[in-house]
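**Student:** Build me a structure from this.
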Amino acid sequence: MYDFAIIGGGIVGLSTGMTIGQLYPSARILVLEKENSWALHQSGNNSGVIHSGIYYKPGSYKAKFCHEGNRSLVKFCQNYEIDYEVCGKVIVATVKKELGLLDNLYKRGLENGLNVTKISAEEVQEIEPYVHCLAGIKVSTTGIVNYRQVCQKYIVLIRNQGGELCFNTKVRKVHEIGENLVLETNRGTFETRFLINCAGLYSDRIAKLGRSNPKAKIIPFRGEYYELKPEKRYLVKNLIYPVPNPDFPFLGVHFTRTIAGSVHAGPNAVLSFKREGYKKNDFDLRDFTEIITYPGLWKLAAKYADQAIEEIIRSFSKAAFVRSLQRLIPAVQADDLIPTHAGVRAQALMNNGNLVDDFLIVKSQHAIHVCNAPSPAATSSLEIGKAIARQIPEQSHLKTRVSV
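**Tutor:** As a prediction, the model looks like this:
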């Protein structure tokens, strides 16, 4: 019998397991992961950015957890000697119509309590010499890290606390026996007093197995990247972002230096026909059928038809992708770029066609389901773990409770 079982071995599940272990040192904690390793999906296929929280609606989970998570993650990396760098980033307006949007973004940064500075085009070029723009914002607290290393340290701490982690273990059914839950998997059954669902791309399905309704479906969006050839990395010093289009829920292609020294360019955002569809030709019949028959998808497509077509064109045309990058750095040429890994964003979509724009946490008597945790979940992972731990009902059989 376990006190807590966590489904999902990504950064949110691992942070939650570590934090619950701190809250209840005597608890028996189990983390189940269907893959043969940890952080293989969203947690290990992202840009590695420690986000500041500038984009998110003031007062939202994303704004609060990202701002606090930025600081707590940096402190965590310092404490455990994980390589990171707070290098800052610039967000730039490249055409006149973006200047008002840049002002609005600056005000949002201030509302969210961030260290942001409006800078001129000349000041942008002092930071990023190859960027051509009209004006920009400097965000000093943005950083870079390898989130796989962060996840590995979470695992070490869970094990040091006595927690158990199981690879290759896929949950197939969840049912109640008295006050407990039984998880049926491909490797036998596990009984737990409380369940935390951090299954990412499959979080909505796990919630339904547990008889919870998140009122949203996970729709996978593939983000495709290029990488600057080593001899062209000088074009980017740190991180360069465009002003996001307020009529589209994704940030647009940007340049990101990684902690390993490479420079990624992207991503675009295209619908995937498989929940783990990292390649253009990846296809799963069940996933495809669920996606294509979901009314919310068609309402979303109608709302963002022009932008969606642009993203699809970028997916199949390197020239179109390069043109988008040249809005930021005109010197970038097609020959400077080579394809690199893609990521898949687990985005919750409601039946009315609205994307869930905040972290979505659904509670029931014996479970908590994290049903929308795309970016900036990695930056926010420690704060999400704390929030989940605090929402767990008091466990009277576990006498020792430590505040987190």
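
**Student:** When you work out contacts or count neighbours from here on, use the C-alpha atoms and nothing else.
**Tutor:** Will do.

**Student:** show me where the stretch 101-250 of the chain has strands.
**Tutor:** Taking DSSP state E, counting those that start in this stretch as the test, the strands found in the stretch 101-250 of the chain are 116-120, 135-139, 143-145, 164-166, 171-177, 180-185, 188-197, 217-223, 226-228, 239-242.

**Student:** Quick one: those strands as JSON lines, columns for mean neighbour count and distance to Gln395 too.
**Tutor:** Output for the strands of the stretch 101-250 of the chain, formatted as JSON lines (neighbours: other C-alpha atoms under 10 Å; distance: least, C-alpha to C-alpha, whole Å):
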{"stretch": "strand 116-120", "mean neighbour count": "17", "distance to Gln395": "42"}
{"stretch": "strand 135-139", "mean neighbour count": "24", "distance to Gln395": "42"}
{"stretch": "strand 143-145", "mean neighbour count": "24", "distance to Gln395": "35"}
{"stretch": "strand 164-166", "mean neighbour count": "18", "distance to Gln395": "19"}
{"stretch": "strand 171-177", "mean neighbour count": "15", "distance to Gln395": "18"}
{"stretch": "strand 180-185", "mean neighbour count": "19", "distance to Gln395": "13"}
{"stretch": "strand 188-197", "mean neighbour count": "20", "distance to Gln395": "9"}
{"stretch": "strand 217-223", "mean neighbour count": "25", "distance to Gln395": "31"}
{"stretch": "strand 226-228", "mean neighbour count": "22", "distance to Gln395": "48"}
{"stretch": "strand 239-242", "mean neighbour count": "23", "distance to Gln395": "44"}
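
**Student:** Relative to Ala320, which of those strands is closest?
**Tutor:** Each of the strands of the stretch 101-250 of the chain has some distance to Ala320 by C-alpha to C-alpha; the shortest is strand 226-228, at 12.6 Å.

**Student:** Need the contact partners of that closest one.
**Tutor:** Outside of strand 226-228, the residues that reach it under the criterion C-alpha atoms under 8 Å, 6 or more residues apart in numbering are Ser262, Val263, His264, Ala265, Gly266, Asp336, Leu337, Ile338, Pro339, Thr340, His341.

**Student:** Could you do stretch 216-223 as well?
**Tutor:** For stretch 216-223, the surrounding residues in contact (C-alpha under 8 Å, 6+ apart) are 201-204, 266-278, 291, 342-351, 356, 371-372.

**Student:** Following up with a second sequence; could you model it the same way so I can compare the two?
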Amino acid sequence: MGVKKRFAVIGAGIIGAAVARGLVQKYDGADVTLYEKEDHPAAHQTGHNSGVVHAGLYYEPGSLKALLCRRGVSLLLDFARAHDVAFEECGKVVVATNDVEVERLEGIHARARANGVPDVELLDRDGLLEVEPNAEGVAALHSPHTGIIDYRGLTEALVADFRRSGGRVRFSTEVRKIEQRSGSTGSTAIVHSSVDSQEYEQVITCAGLQADRLAARSGEDKSPSVVPFFGQYFILEPRFNDVVNGLIYPVPDPKYPFLGVHVTRRIDGGLMIGPNAFLSFSREGYKGLGLNVPDSLAVATDPGFWKFAAGNMATAAREIGGVLSIEKFVAEAARYVPALCGADGHRATRGIRAQAMNRDGNLVDDFVIDRARATMFVRNAPSPGATSALAIAEHLIDTAALT
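**Tutor:** This is a model prediction of the structure:
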């Protein structure tokens, strides 16, 4: 028998779990280790997102984001069905409230069709009311196959499937750096963790909120840097659970880099609104002030952030209202779902987005994957990263196999 090929995957969020599982499936008998600094999977972005399975409405046709989203939806739902992971194809409407938004909506419709989103259609006011009787708008885009899922449960199922296939998981093991090594038989990589150092033929990092730091500690470029933005969700009291049938989104405004407040059904039957998007003072602080001094100083010394901030004061002004006032947060959602006016409820644990940013202050919109000999670094996996996770895993594994 030959020597087993050894792989390491860093990070047990949904993308890392999908990559680890994909490796043991592709390489029969391979030795694959999944590292995670927490004591459970899906501890960060995966476990704190909206739970939406995106259909691919907004993305530039032909972009990696668009291609992986459409492939990812199919793989994700097939896996969910096979492993009894809760999901619901509840549908989504993007609601236009004026003529300017109608024009933008037509552009989204064209993109959605170019991306192969199934059964997507434009609705007039009456058509919108048939789908969502409590929605208010002059037109809407309907995506009947957009859905919601239990991403935490799905990631746990991926990890369990990985283990059944012979994979090894090392929880509570933080990776400090990855060292590249060249030898007579080719390049390898040494994973230096909080516990020990191990050598592998191939390493794939999916470190999310810590992606830039791990890359920098491993000798790679600090850019794009991760600037954390938190998203606050507000879970409405149960009497509002049946106000909407699916997901209701506003039309994106190109003046702002973030989408704005939307209405989202939860897989547990509840209803929530959000998220806003505001600078986070911690990469992993999900409660309270979430203040982490090193994380805050990292943002303060990032020249790209200050260039971004200078050009986005209007965004900050729009978003701060929902941070400080639940009433303003609800009022924004009630603009297109008037039945929610005055709704009460409670704040959910916030999510934190690992937003990659270039030195010029521009947000990185597509997936970024860097290569350093025997290591691949996933530097940016923005929304729809969770939806696309199994397709991203395929892409990473296929790309690694070419070297």
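
**Student:** Drop the TM-score for these two in here.
**Tutor:** After superposition, the two chains reach a TM-score of 0.94 (TM-score structural alignment, normalised by the length of structure 2), with 395 aligned residues with a C-alpha RMSD of 1.5 Å.

**Student:** hmm, back to that, CSV please, covering the strands of the stretch 101-250 of structure 1 and showing distance to Phe321 of structure 1.
**Tutor:** Listed next are the strands of the stretch 101-250 of structure 1 as CSV, based on distance: least, C-alpha to C-alpha, whole Å:
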stretch, distance to Phe321 of structure 1
strand 116-120, 27
strand 135-139, 22
strand 143-145, 24
strand 164-166, 40
strand 171-177, 39
strand 180-185, 42
strand 188-197, 36
strand 217-223, 12
strand 226-228, 9
strand 239-242, 14
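
**Student:** Quick check: which of those is nearest to Thr379 of structure 1?
**Tutor:** Judged by C-alpha to C-alpha, the one of those that comes nearest to Thr379 of structure 1 is strand 143-145, at 9.6 Å.

**Student:** What helices and strands are in contact with that closest one?
**Tutor:** strand 49-50, strand 84-85 (3 or more C-alpha pairs under 8 Å, 6 or more residues apart in numbering; DSSP states H and E).

**Student:** Next, the mean deviation of that strand compared to structure 2.
**Tutor:** Average distance, strand 143-145 of structure 1 versus aligned residues of structure 2 after superposition (mean C-alpha distance after the TM-score superposition for structure 1): 0.9 Å.

**Student:** which part of structure 2 lines up with that strand?
**Tutor:** Strand 143-145 of structure 1 corresponds to residues 147-149 in structure 2, going by TM-score structural alignment.

**Student:** now stretch 369-387 of structure 1
**Tutor:** Against structure 2, stretch 369-387 of structure 1 falls on residues 377-395 (TM-score structural alignment).

**Student:** what about the matching stretch, start to end distance?
**Tutor:** Taking C-alpha to C-alpha, to the nearest Å, the span from the opening residue of stretch 377-395 of structure 2 to its closing residue is 13 Å.

**Student:** Over to stretch 279-294 of structure 2?
**Tutor:** The separation between the terminal residues of stretch 279-294 of structure 2, taken as C-alpha to C-alpha, is 15 Å.

**Student:** Now it: buried residues?
**Tutor:** Of the residues in stretch 279-294 of structure 2, those buried under the neighbour-count criterion (16 or more other C-alpha atoms under 10 Å) are Leu279, Ser280, Phe281, Ser282, Arg283, Glu284, Gly285, Tyr286, Leu291.

**Student:** hmm, who's touching it?
**Tutor:** Where contact means C-alpha under 8 Å, 6+ apart, the residues beyond stretch 279-294 of structure 2 that reach it are 44, 209, 227-230, 295-296, 349-352, 354.

**Student:** Now with 7 Å, please.
**Tutor:** By C-alpha atoms under 7 Å, 6 or more residues apart in numbering, the residues outside stretch 279-294 of structure 2 that reach it are Leu209, Pro228, Phe229, Phe230, Asp295, Ser296, Thr349, Arg350, Gly351, Ile352.

**Student:** So which of these are in helices?
**Tutor:** With helices taken from DSSP state H, the overlap with these comprises Asp295, Ser296.

**Student:** any chance of the contacts of stretch 279-294 of structure 2 in TSV, plus distance to Ala18 of structure 2?
**Tutor:** What follows is the contacts of stretch 279-294 of structure 2, written out as TSV (distance: C-alpha to C-alpha, whole Å):
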residue	distance to Ala18 of structure 2
Leu209	17
Pro228	24
Phe229	25
Phe230	25
Asp295	28
Ser296	31
Thr349	25
Arg350	24
Gly351	21
Ile352	21
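
**Student:** Distance of the equivalent of Gly13 of structure 2 over in structure 1 relative to Tyr106 of structure 1?
**Tutor:** By TM-score structural alignment, Gly13 of structure 2 lines up with Gly10 in structure 1. From Gly10 of structure 1 over to Tyr106 of structure 1 the distance is 32 Å, taken as C-alpha to C-alpha.

**Student:** and what of Ile177 of structure 1?
**Tutor:** Here the criterion is C-alpha to C-alpha. By it, Ile177 of structure 1 lies 52 Å from Tyr106 of structure 1.

**Student:** count of residues packed around the counterpart of Phe258 of structure 2 in structure 1?
**Tutor:** If you follow Phe258 of structure 2 across to structure 1 using TM-score structural alignment, you land on Phe250. Here the neighbour count serves as a burial measure; for Phe250 of structure 1 (other C-alpha atoms under 10 Å) it reads 12.

**Student:** Grab the nearest non-local neighbour of Thr94 of structure 1.
**Tutor:** Nearest residue to Thr94 of structure 1 in three dimensions, chain neighbours excluded: Cys133, at 4.4 Å (C-alpha to C-alpha, 6 or more residues apart in numbering).

**Student:** circling back: keep only those of the contacts of stretch 216-223 of structure 1 that are in helices.
**Tutor:** For these, the ones inside helices are Ser203, Asp204, Ile291, with DSSP H as the criterion.

**Student:** could these go into CSV alongside distance to Gly21 of structure 1 and neighbour count?
**Tutor:** Output for these, formatted as CSV (distance: C-alpha to C-alpha, whole Å; neighbours: other C-alpha atoms under 10 Å):
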residue, distance to Gly21 of structure 1, neighbour count
Ser203, 22, 24
Asp204, 25, 25
Ile291, 37, 22
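
**Student:** As CSV, the residues you listed with distance to Val49 of structure 1 would be great.
**Tutor:** What follows is those, written out as CSV (distance: C-alpha to C-alpha, whole Å):
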residue, distance to Val49 of structure 1
Ser203, 23
Asp204, 26
Ile291, 29
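
**Student:** With respect to Tyr84 of structure 1, which of the residues you listed is nearest?
**Tutor:** Relative to Tyr84 of structure 1, the closest of those is Ser203; by C-alpha to C-alpha it sits at 29.4 Å.

**Student:** Fine by me, we can end here.
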